[in-house]
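[1] Compute the structure for the input listed below.
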Amino acid sequence: MDIMCFIIPALVGLIFGIFGYLLGKMSSKKDVLLAVSLQEDLDVCKSTVKNLNQKINALDVELASKTKNNPAPQSSISQFIFDKEIALNILGKKVKENDLKIVEGIGPKIEALFNEAGIATWQDLSKASTEKLQNILDAAGENFAMHNPSTWPKQALMAHQGKWQELKDWQANLLGGKE
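    Purely as a prediction, here's the structure:
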């Protein structure tokens, strides 16, 4: 018998075995990335469902109060109820409600300045103009005046609305709160 009859099939089998192994490795990496992406999407969906359920409950309360001809004041109905667990899952760090330091570029000293100026919540910060924020920073001295608050209101709005994944993705592209 000719030795080539054994060597050629063995080499072909070895080559296809290596090729199959490499394809399997590449496929498993894609599966891991897909699983991570799906988990992030699931967390965002859970957050959205929770917010929608809270809005439904708030609307039920409002409807019930209007049915009794005693409408509830608008301030008692919240558009978003903060859930620290969802924020932790998406951002990967503990978040306190209305902690201005969650905004990229704001540290404890700037947070204290804003609190003194009456900006104590994410909603307050989201409604503040960039000019007002810059004026507060300028008045505090040159160490604060160098900061650029142009993205801070939008970041605060995302936090106020519970859009944690959107906030995380945007902050990943910011440098010290600047685009």
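
[2] Only C-alpha atoms from now on, for both contacts and neighbour counts.
    Will do.

[3] for this structure, what spans make up the helices?
    Listed in chain order, the helices of the chain (DSSP state H) span residues 4-67, 84-91, 108-116, 122-127, 130-139, 142-145, 152-161, 164-171.

[4] Second input sequence below; structure requested for side-by-side comparison:
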Amino acid sequence: MSLENSNIWCWIIPALVGIISGILGYLIGKGKHASVLDQGPELKKLEQENSSLIAELEACKQQQASQKTETKKDVPVASLSNTEAKPHSFNPVEAKAAFGKRVKENDLKIVEGIGPKIEGLFHNFGIKTWKDLSEVSTNKCQEVLNSGGDRYRIHDPASWPMQAKMAYMGQWAELAKWQDKHKSGKF
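    Below you'll find the model as predicted:
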């Protein structure tokens, strides 16, 4: 019988060592896997924050560059003045004559660089008229663009408030001339 007992232990000991090793391996592996999964959302959040900061830095650089060149431009003085001039009532005939197409009142897409999707982003922020857009900062425009994701990063909103003010003031010929002179709304 002692031979049989020793023979059983030859099977039990390796089996127990294997089971214990398997359990420990599973627990260690699960712990490492869980920490990798936990880093995923945190890493994604940091990447988004980094993208946002890069976009903000670019917007600041663009604003600084536009402020340096703003005094050199031949933009009508009325479009840049801080005093609130009376807007002309919307005249679709004058707008059509200047742009060669029908223009709807408060259509933000008349601003060079704003399309239907970007107009929707501005509407989501409560910016629905030319007057509204003319009163926001370039930083706010960039914030609106950032809300749409990375695909809107290529847009430069530096001139959008100025263009909107020209539309709001009924300066159609000046706006069309400015847009022709400045490709894609860039200086």
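
[5] quick one: TM-score?
    The TM-score (TM-score structural alignment, normalised by the length of structure 1) is 0.55; 102 aligned residues with a Cα RMSD of 1.1 Å.

[6] coming back round to it: which one, of the helices of structure 1, ends up nearest to Asp99 of structure 1?
    Between Asp99 of structure 1 and these, the tightest spacing by Cα to Cα is seen for helix 122-127, at 7.4 Å.

[7] Distance-wise, check the counterpart of Ala87 of structure 1 in structure 2 relative to His123 of structure 2.
    The alignment partner of Ala87 of structure 1 in structure 2, by TM-score structural alignment, is Ala95. Summarising the geometry, the distance separating Ala95 of structure 2 from His123 of structure 2, computed by Cα to Cα, to the nearest Å, is 22 Å.

[8] Please apply the same query to Lys109 of structure 2.
    Note on Lys109 of structure 2: its distance to His123 of structure 2, by Cα to Cα, is 12 Å.

[9] Looking at those two, which one has more neighbours?
    Taking other Cα atoms under 10 Å, Lys109 of structure 2 and His123 do not tie; Lys109 has more neighbours (17 against 14).

[10] so who does that one touch?
    Contact analysis of Lys109 of structure 2 by Cα atoms under 8 Å, 6 or more residues apart in numbering lists 115-116, 119.

[11] In PyMOL, select just the buried ones from those residues.
    The following PyMOL command selects only the buried members of the contacts of Lys109 of structure 2, with burial defined by 16 or more other Cα atoms under 10 Å:
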select buried, resi 119
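
[12] For Gln163 of structure 2, grab the count of nearby residues.
    Applying the criterion other Cα under 10 Å, we find 28 residues in the vicinity of Gln163 of structure 2.

[13] Isn't it up against Asp132?
    No: using Cα atoms under 8 Å, Gln163 of structure 2 makes no contact with Asp132, being 11.9 Å away.

[14] Map Gly185 of structure 2 across to structure 1 for me.
    Applying TM-score structural alignment, one finds that Gly185 of structure 2 aligns to Gly177 in structure 1.
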